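Undergrad: next one to model:
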Amino acid sequence: MKNKKFDPFANLKLDPEEQELNDAIERGEFKVVPLNDAEKERYASYARYTLALEKKEARVNIRLKRSDLDTIRQKANKNGLPYQTLINTILHQYAKGRIKIEL
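TA: Predicted coordinates:
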């Protein structure tokens, strides 16, 4: 029996925007831009932070207004972060007393 290599993208369905991006990539319309040392360190810092969190994290489910979540996602995207990381960072800073929220 042959060992078949698993292809996680074999039956992947893309939405129109994803398909447009995928097509542009396949046509070679995007080029790889090397990262400078500061950018490499920034992303390495994100990775270290994420790995440290994985060792100590607990999962929480919360309900948010859709508009608030959309705004958080936009701000996270603008800063090159996953939105969950941004939410976690805000909550962590609040818990440590670094930011104050009027209740």
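Undergrad: going forward, measure contacts and count neighbours with C-alpha atoms only.
TA: OK.
Undergrad: just the helices in the chain please.
TA: Applying DSSP state H to the chain gives helices spanning 16-26, 37-56, 66-78, 83-95.
Undergrad: mean neighbour count added to the ones you listed, as TSV?
TA: Putting these into TSV (neighbours: other CA atoms under 10 Å) gives the following:
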stretch	mean neighbour count
helix 16-26	11
helix 37-56	11
helix 66-78	13
helix 83-95	14
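Undergrad: residues touching residue 84, list them.
TA: Shown in contact with residue 84 (CA atoms under 8 Å, 6 or more residues apart in numbering): no residues.
Undergrad: also this sequence, please, to line up against the first:
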Amino acid sequence: MKTKKIVLDTEEAELLSEIEAGEWHEKPMDEQELSAYQNHAKYTKALNEKRQTTIRFSVSDLAILKAKSKELGIGYQNLIQALVHNYVKGDIKLEM
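TA: The predicted structure follows:
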């Protein structure tokens, strides 16, 4: 299995070297900064929520999709989610 090389930006590299040298000291956050980070965390969590939706397929397309998902050993809804996710990330190109 390949391991990905982690690339750090300048700030991250400086922080890592401070931590490794034992020079880093935690500074407390004020209420405004803490609130901002909490709001960012809530927003990020909300982006990962799942929403139920309805989509219509032709009977033949759905049958083929179910057969292919069975070959892969996953549920057909999980296969649809993976296809949509990979399309959104740009890993799959749509040809019309």
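Undergrad: TM-score of the superposed pair?
TA: Here the superposed chains carry a TM-score of 0.48, computed using TM-score structural alignment, normalised by the length of structure 2; 49 aligned residues with a CA RMSD of 1.1 Å.
Undergrad: which elements pack onto the lengthiest helix in structure 2?
TA: In terms of residue count, the longest helix belonging to structure 2 (DSSP H) is helix 31-47. Under the contact criterion of 3 or more CA pairs under 8 Å, 6 or more residues apart in numbering; DSSP states H and E, helix 31-47 of structure 2 touches no helix or strand at all.
Undergrad: show me which residues of it are buried.
TA: Neighbour counts over helix 31-47 of structure 2 (16 or more other CA atoms under 10 Å) mark no residue as buried.
Undergrad: what does it contact?
TA: In this structure, no residues lie in contact with helix 31-47 of structure 2 by CA under 8 Å, 6+ apart.
Undergrad: ok, how many other residues are close to residue 65 of structure 2?
TA: For residue 65 of structure 2, the neighbour count with other CA atoms under 10 Å is 18.
Undergrad: now do the SS call for it.
TA: Look at residue 65 of structure 2: counting by DSSP: H, G, I helix; E, B strand; the rest coil, its state is helix.
Undergrad: list the contacts of it.
TA: Counted by CA under 8 Å, 6+ apart, residue 65 of structure 2 has contacts residue 76.
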